[in-house]
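1. generate a structure from the sequence data that follows.
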Amino acid sequence: MESSDQVCSNMEEHNFQDWTVRYRSSHILPSKCTDNCKSGNTECTFCRYNHELNLTHLPEMVFPNNILQLVHKSGCSVEFNAFDALKLVKSENMNVKISCAETWKRAREDTGLVERTVGDFDWTFQTNYKGTFSNLDVHDSEVGIDMEKLRQKEEILLYRNLTLFEDELHDNGIAVCSVRIRVMPSGFFILLRYFLRVDNVIIVVNDSRIYHDFTTDYIILETAQRENKVSDLRVPIGVMNEPDEVTPLLALKSSKCQKLVIPKCDL
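-> Reported below is the predicted structural model:
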């Protein structure tokens, strides 16, 4: 029997070449346990998130049933979900908070958000989540995604955009993790993005771009971390509010390219 927080989902399944794409979207995580879970029994999603994630509290909006999954006929898979993204929110991700804490505190002394910087908790929920990969052989690579090929006009067979979690930082900015997929006749392209904007303080973007050409036996994964203080960005506020517009303007802090080799199918 499904728990109450697993119903009312929008579910789709599509087949492209050797891949099955599964997409599911649903409502946000409830604010309390709705299944009267008891210790030792199977937990509902709310209890699992609260018991298994090492977080003082969760983002304002978590979408536990928003899942994008791609399964190859060989058995390997690529998946994106909120739980795995939030597992990477740890105290070691406090650099954004510490580097601008005094400026941020002075600008926000009259809000309740200042108290959330105390201790080891990263109130920005910064995550370096790249996706959840299974049965793929990963190698570092110097060959990146052919962006010129991606810019070529092709029929869009499938396009979906999912939010995994979001927090408005008590109206002092936004932290959001989302994933979107585009499938063309030649392959698929996925953008997983964590976007942070603390008003008047800083903008951070962690991107994972994933591309697969259906004629190849590998997936290309490109990751990039970008960051700028707001005071260093000479752009209109409207641009800062649009991740797609502001991301190319941010300073690149680190990047990496990897090749994910798809296993051969048994004959």
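2. rest of the way, CA atoms for contacts and neighbours
-> Fine.
3. just give the closest residue to the residue most central in space within the chain, not the sequence neighbours.
-> Closest to where the C-alpha atoms of the chain average out (CA atoms, centre = their mean) is residue 177, at 3.9 Å. The shortest distance from residue 177 to any non-neighbouring residue, by CA to CA, 6 or more residues apart in numbering, is to residue 194 (4.3 Å).
4. for residue 85, same thing?
-> Closest to residue 85 by CA to CA, 6+ apart is residue 129, at 5.1 Å.
5. burial count for the one you found?
-> If you count neighbours by other CA atoms under 10 Å, residue 129 ends up with 23.
6. roughly how far does it sit from residue 240?
-> 23 Å (CA to CA, to the nearest Å).
7. can you give me the distance of the residue of the chain positioned farthest from its centre to residue 150?
-> The C-alpha centroid of the chain is most remote from residue 267, which lies 35.7 Å away (CA atoms, centre = their mean). According to CA to CA, residue 267 and residue 150 sit 32 Å apart.
8. same thing with residue 247?
-> 18 Å.
9. what residues are up against residue 210?
-> 189, 190, 191, 219, 220, 221, 222 (CA atoms under 8 Å, 6 or more residues apart in numbering).
10. can I take it that the last one is in a strand?
-> This points to residue 222. Yes. Counting by DSSP: H, G, I helix; E, B strand; the rest coil, residue 222 is found in a strand.
11. tell me the contacts of the nearest residue to residue 223 once chain neighbours are set aside?
-> Nearest non-adjacent residue to residue 223, counting by CA to CA, 6+ apart: residue 208, 4.4 Å away. Going by CA under 8 Å, 6+ apart, residue 208 touches 130, 190, 191, 192, 193, 221, 222, 223, 224.
12. so residue 208 is in which element?
-> In this assignment (DSSP states H and E), residue 208 forms part of strand 202-213.
13. after the helix or strand encompassing residue 160, next one along is what?
-> Take DSSP H and E as the rule and residue 160 turns out to sit in strand 158-167. Using DSSP H and E, the helix or strand that follows strand 158-167 in sequence is strand 173-184.
14. structure for this one too, so we can compare:
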Amino acid sequence: MASVPDARTVKSKPPEIKEFEFGPWKMMTCKSHILESEGDQRKRYDNQLELPQLPEMVFPENILRVVHESGPGIEFNALDALALVNAHADPVKVAASTEWQNARSNCEHIKNVVAPFDWTFTTDYKGTLLKKDPSAQFKVSDTTEQIDLDKLRRQEPIHFYDDVLLFEDELSDNGTSIMNVKVRVMPSCFFILMRLFCRVDDVLIRVNDTRIYHEAGENYMLREFSSREEKTSNIPTAAHTDPNEVSKYLKLTKQTIERLEFHQPSPDS
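-> From the prediction side, this is the model:
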């Protein structure tokens, strides 16, 4: 089992902040200490979330934020992600039934938690749209347009890259649940991938992906969300710990594609 960093030691380190400008976009990443067991940040999480317990490692100040000069922006953070975890029911138990009972018979989550909740910390979080100025927000609409993966595969120099961890839990040594968000900026576009990778040993593997793509010069971004899942018995063992490799064995259970439009100022404005 991986050791959890001592929050008191880690907190003494200053946050690692990176900033980058891509045309009219300003990007910022922040990586800092884990959530302490007490204090103002902990109270905020306890007050705003209904979860009976939190992941072993939560990074309350870790953020990826992307803001357009005309006002709209999107941010990725742990608090908003965990707010979408089911705090009142245990869908994995329902979905896996007998398999779940057998595989989880010695799990401390089942013994110690009176109120059922989604102990896998699965969330359909797709990012937080910033709403500081009501007149400058993304116009969100469903679309059939998909991210052009061929463009992403083109060999282009990477001007900016970062990988931000939001939370992680080892599910009482019965698997793993980890959520992180990556950003990559090339000369022609930027691409964001936020992934929740959840593996419940001997039961299932689930991957929730949010992909955001923006091509320079366009007045919109594409946001694709997908949820994939499969029983571990149907997946080669060698792929169980590799989120990239395992995805091809998972069944698509949910998908949404959205167009996030924004005002593109004219050169004369």
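15. report the TM-score for the pair.
-> Superposed pair, TM-score by TM-score structural alignment, normalised by the length of the first structure: 0.89. Supporting alignment: 252 aligned residues with a CA RMSD of 1.9 Å.
16. now do the residue nearest to residue 85 of the first structure against residue 199 of the first structure, distance only.
-> Distance of residue 129 of the first structure to residue 199 of the first structure, given as CA to CA: 24 Å.
17. tell me the counterpart of residue 158 of the first structure in the second structure.
-> Matched to the second structure by TM-score structural alignment, residue 158 of the first structure sits across from residue 160.
18. meant to ask about residue 228 of the first structure, not that
-> Checking TM-score structural alignment: residue 228 of the first structure goes with residue 230.
19. identify the residue nearest its match in space, chain neighbours excluded?
-> Residue 230 of the second structure sits nearest to residue 250 (CA to CA, 6+ apart), 5.1 Å away.
20. just checking, that neighbour touches residue 226?
-> No. Contact status for residue 250 of the second structure versus residue 226: not in contact, 11.1 Å apart, counting by CA atoms under 8 Å.
21. all the helices of the second structure, residue numbers only.
-> 7-11, 40-48, 78-82, 91-103, 108-112, 149-153, 243-246 (DSSP state H).
22. could you export the ones you listed as CSV, including mean neighbour count?
-> Conversion of those to CSV gives the following (neighbours: other CA atoms under 10 Å):
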stretch, mean neighbour count
helix 7-11, 13
helix 40-48, 13
helix 78-82, 21
helix 91-103, 14
helix 108-112, 12
helix 149-153, 10
helix 243-246, 15
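23. got those as TSV, with distance to residue 66 of the second structure columns?
-> Formatted as TSV, the helices of the second structure follow (distance: least, CA to CA, whole Å):
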stretch	distance to residue 66 of the second structure
helix 7-11	25
helix 40-48	23
helix 78-82	16
helix 91-103	33
helix 108-112	37
helix 149-153	19
helix 243-246	25
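24. what's the spacing between residue 161 of the second structure and residue 29 of the second structure?
-> 10 Å.
25. looking at those two, which is more packed in?
-> Of the pair residue 161 of the second structure and residue 29, residue 29 is the one with more neighbours under other CA under 10 Å, namely 24 against 16.
26. quick one, what contacts the closest residue to that one other than its chain neighbours?
-> Closest residue in space to residue 29 of the second structure, ignoring its immediate chain neighbours: residue 64 at 4.5 Å, by CA to CA, 6+ apart. Each residue near residue 64 of the second structure by CA under 8 Å, 6+ apart is listed here: 27, 28, 29, 30, 75, 76, 77, 164, 181.
27. so which of the contacts of residue 210 of the first structure is the most crowded?
-> residue 221 leads the contacts of residue 210 of the first structure on contacts (other CA under 10 Å) with 26 neighbours.
28. coming back round to it: how about the residue nearest to the centre of the first structure, what's its partner in the second structure?
-> Per TM-score structural alignment, residue 177 of the first structure is aligned with residue 179.
29. also residue 140 of the first structure?
-> Match for residue 140 of the first structure (TM-score structural alignment): residue 142.
30. give me the distance from stretch 156-163 of the first structure to the chain's centre.
-> Relative to its chain's centre, stretch 156-163 of the first structure lies at 15 Å (CA atoms, centre = their mean, to the nearest Å).
31. name the nearest residue to residue 27 of the second structure, ignoring sequence neighbours.
-> residue 66 (4.6 Å).
32. how close does that neighbour get to residue 148 of the second structure?
-> 21 Å.
33. still on that earlier bit, output the residue interval of the second structure matched by the strand holding residue 208 of the first structure.
-> Under TM-score structural alignment, the match for strand 202-213 of the first structure is residues 204-215.
34. compared with the first structure, how much does the matching stretch deviate?
-> With mean CA distance after the TM-score superposition for the first structure, stretch 204-215 of the second structure departs from the first structure by a mean of 0.5 Å once superposed.
35. what residues of that stretch count as buried?
-> 204, 205, 206, 207, 208, 209, 210, 211, 212, 213, 214, 215 (16 or more other CA atoms under 10 Å).
36. how about the contacts made by the fifth one?
-> The contact partners of residue 208 of the second structure, by CA under 8 Å, 6+ apart, come to 123, 124, 195, 196, 197, 225, 226, 227, 228.
37. what is the nearest of the residues you listed to residue 44 of the second structure?
-> Among the contacts of residue 208 of the second structure, residue 123 lies closest to residue 44 of the second structure (CA to CA), at 19.1 Å.
38. distance of the closest one from residue 85 of the second structure?
-> 5 Å.
39. more crowded one of the two?
-> residue 85 (21 against 18).
40. picking up where we left off before, relative to residue 172 of the second structure, which of the helices of the second structure is closest?
-> helix 108-112 (6.7 Å).
41. quick one: the closest one to the first structure mean distance?
-> Per aligned residue, helix 108-112 of the second structure averages 3.1 Å (mean CA distance after the TM-score superposition for the first structure).
42. show me what the residue nearest to residue 27 of the second structure aligns to in the first structure.
-> Using TM-score structural alignment, residue 66 of the second structure lines up with residue 70 in the first structure.
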